[in-house]
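Peer 1: give me a 3D structure for the following:
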Amino acid sequence: MARARVRYGARTEAEIAAARTASSRLPAIWSTGVVAVWESDPDAVAAVLPPPLKPTGRPLVRVTISRVDLHRYPLGAGSFAVAAAHDGVEGWYPLVMPMTHERALIGGREVFGEPKKLGEVTVERHGTAVRASLARHGVAFVEVRGEVSGEEPPPPEPVRRTDFYFKFLPAVDGSGFDADPLLVHCLRDETVRRLERITGEVVLRESPYDPVADLPVRELVGITLGEKTSDQRGRVAERVDARTLLPYVHQRYDDPSQIVDGPPEPSTGPEGSV
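Peer 2: Modelled structure (predicted):
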């Protein structure tokens, strides 16, 4: 009698090749999402950038809150990022990327070093009213709300965006890293098929684990609601000095010691809104 296959056993080379081929032929995956961009405090933006990342000429913050149309597995995906530059390339450095599925979280963290965490992601539209939020530990630490005020022409060609990530593994003994961290340039070519303007506001709420309220809205650049798809590929730009990166690693994990950090002094309207 033939023995049943042990599914955790080694796959054959043909099976590995077939899985790789299937992944490369996935259809375009479209998402519907809100993007808000604002100018923040330049010192605060500079303070969150690990070397060798540097500030750009404008202290911008960008939050993306999306609902992704995955068959049988609708996904909520978010990103809170600041403008950054490295080696002549300007892009975005995400501080936190909440995801509603472990599948999306694990792959991005292990392959690219994305700072993904499990969280709640909401994108709602009722008529012209739009509300989107990122929440973790019971706190909606980012909320974007407003009304659709007009249509924007989508870009005629795909738009290329660069995100910066640090890929690393914490050391087995809990001190430092197992190897030198890598700075990754992740390139995305985004195709937009619909884009609408939103007249509204961004609300940042205090959270000890996701302290984005330290990057307040000084001047709102704009809010849009769009439908887009994108590809993603990365490259290692350089190895990073572990000692310079280590103080920033708390951005990646929920460090219990963060709860002793005091909230920022209030300097904006209610709940940090504009």
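Peer 1: alpha carbons only for contacts and neighbour counts from here, please
Peer 2: Fine.
Peer 1: and the residue nearest to residue 153 when sequence neighbours are not counted, what element?
Peer 2: Excluding its sequence neighbours, the residue lying closest to residue 153 (CA to CA, 6 or more residues apart in numbering) is residue 195, at 6.5 Å. Per DSSP states H and E: residue 195 is located in strand 182-204.
Peer 1: for the stretch 51-200 of the chain, just list every one of the strands.
Peer 2: All strands of the stretch 51-200 of the chain, identified by DSSP state E, counting those that start in this stretch, fall at 60-68, 75-86, 89-99, 116-118, 120-126, 129-136, 139-152, 159-167, 182-204.
Peer 1: mind giving me the packing neighbours of the second one?
Peer 2: Think strand 75-86. Under the contact definition 3 or more CA pairs under 8 Å, 6 or more residues apart in numbering; DSSP states H and E, strand 75-86 sits against strand 60-68, strand 89-99, strand 120-126.
Peer 1: pull the distance from that strand to the chain's centre.
Peer 2: Mean-position distance between strand 75-86 and its chain equals 4 Å (CA atoms, centre = their mean, to the nearest Å).
Peer 1: cool, the first one as well?
Peer 2: When C-alpha coordinates are averaged (CA atoms, centre = their mean), strand 60-68 and its chain have centres 7 Å apart.
Peer 1: could you also give me the structure for this second sequence? I'd like to compare it with the first:
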Amino acid sequence: MARVRYGARTEAEIAASREKSSKLPDIWSTGVVAVWESDPDVVAAVLPPPLKPAERPLVRANISKVDLPGYPLGAGSVAVAARHGGVEGWYPLVMPMTHERALTGGREVFGEPKKLGEVTVEREGLVVRAALARHGIAFVEVRGAVDRPLPLPEPVLKTDFYFKFLPAVDGSGFESDPVLVHCTRNEKVRKLEHITGDVVLRESMYDPVADLPVRRVVEITIGEKTTDQKGRAVERVSAQALLPYVHQRYDDPMQILDGPPEGSV
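Peer 2: Presented below is the predicted three-dimensional model:
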């Protein structure tokens, strides 16, 4: 019988796949990072417990083109500064990706709030424009001009916070208690430049980052970097406490309440 590709893989095939994925080369991206101060009460309002606001009400937009083998990837995120116990990090609200392949692992393994979208990073001479768009709306746009090179930072360990959960089959809550994930990334930078510019937030019912107003731009940079990624489930969290925030993950805020179709078995 010819090989059936949907059939079970052998232990040797599974082991070979794991070994190959564990030895990926450095993958470099070119990206724009904009950080701004917003309103403290707004930043606090988007953080599910047990996350707490950081000392400063910062918001970060990261907009990158990634040099993946075989095809380029557009990847972005909008996150707010947060802390969990003694760990400082970022809580992403939305992570647009340009390919389905980039969504699967992040959502299913780490609980990342990834969605298909459009990611733009353009540079002509010193002029830079970067944007995140979904449903035809560029809900974040960063515009400016490079004015000076910056010294390369030392490699640094950064932390993002995610909630991993599975909605219940009957549309009511979760199948089991959600878990809070600490995702750590070792970041290395090989080029970094400062941008003088501005951040434009546009209204979108699907990605309402316009609710996080730009009160003061802290920094805008463009650079080339590479990171690795490791995740760890640190604790189970209250399903009741997380449920009011689940709509952050979906375009339809009521999707978590959907039941099975009528007449289904």
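Peer 1: can you give the structural similarity as a TM-score?
Peer 2: In this superposition the chains share a TM-score of 0.95, using TM-score structural alignment, normalised by the length of structure 2; 255 aligned residues with a CA RMSD of 1.0 Å.
Peer 1: thinking again about what came up before, so of the helices and strands packed on strand 75-86 of structure 1, which one's packed in deepest?
Peer 2: Ranked by mean neighbour count, those are led by strand 60-68 with a mean of 24 (mean count of other CA atoms under 10 Å).
Peer 1: next one: residue 154 of structure 1 from residue 227 of structure 1, what distance?
Peer 2: Between residue 154 of structure 1 and residue 227 of structure 1 the computed distance is 9 Å (CA to CA, to the nearest Å).
Peer 1: now do the shared contacts for these two.
Peer 2: 192-195 (CA atoms under 8 Å, 6 or more residues apart in numbering).
Peer 1: can you flag the buried ones in these?
Peer 2: Buried subset of these (neighbour count, 16 or more other CA atoms under 10 Å): 192, 195.
Peer 1: for residue 114 of structure 1, state which of the shared contacts of residue 154 and residue 227 of structure 1 is nearest.
Peer 2: residue 192 (22.9 Å; CA to CA).
Peer 1: which position in structure 2 pairs with that closest one?
Peer 2: In structure 2, the residue matched to residue 192 of structure 1 (TM-score structural alignment) is residue 189.
Peer 1: neighbours of residue 8 of structure 2, how many?
Peer 2: Neighbour count for residue 8 of structure 2, taken as other CA atoms under 10 Å: 9.
Peer 1: ok, now residue 239 of structure 1?
Peer 2: There are 14 residues near residue 239 of structure 1, going by other CA under 10 Å.
Peer 1: kindly report the same for residue 179 of structure 1.
Peer 2: 12.
Peer 1: and the aligned residue in structure 2 for it, how far is that from residue 237 of structure 2?
Peer 2: Taking TM-score structural alignment, residue 179 of structure 1 has residue 176 as its aligned residue in structure 2. Look at residue 176 of structure 2 and residue 237 of structure 2: by CA to CA, they are 10 Å apart.
Peer 1: rewinding a little: now distance to residue 72 of structure 1 too, for the shared contacts of residue 154 and residue 227 of structure 1, in TSV please.
Peer 2: Converted to TSV, these look like this (distance: CA to CA, whole Å):
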residue	distance to residue 72 of structure 1
192	23
193	23
194	23
195	25
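Peer 1: and of the shared contacts of residue 154 and residue 227 of structure 1, the nearest to residue 145 of structure 1?
Peer 2: Nearest member of these to residue 145 of structure 1, counting by CA to CA, is residue 195, at 16.2 Å.
Peer 1: residue 154 and residue 227 of structure 1: who's more crowded?
Peer 2: residue 227 (19 against 16).
Peer 1: got the contact list for the residue nearest to residue 153 of structure 1?
Peer 2: Neighbours of residue 195 of structure 1 in contact, by CA under 8 Å, 6+ apart: 151-154, 224-227.
Peer 1: for the residues you listed, which entry has the maximal number of neighbours?
Peer 2: Neighbour-wise, these (other CA under 10 Å) top out at residue 225, 24 neighbours.
Peer 1: the strands of the stretch 51-200 of structure 1 into TSV, with extra columns for distance to residue 42 of structure 1?
Peer 2: Formatted as TSV, those follow (distance: least, CA to CA, whole Å):
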stretch	distance to residue 42 of structure 1
strand 60-68	8
strand 75-86	10
strand 89-99	15
strand 116-118	25
strand 120-126	28
strand 129-136	23
strand 139-152	20
strand 159-167	19
strand 182-204	17
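Peer 1: out of the contacts of residue 195 of structure 1, which one sits closest to residue 51 of structure 1?
Peer 2: Nearest to residue 51 of structure 1 among the contacts of residue 195 of structure 1, with distances taken as CA to CA, is residue 224, at 31.2 Å.
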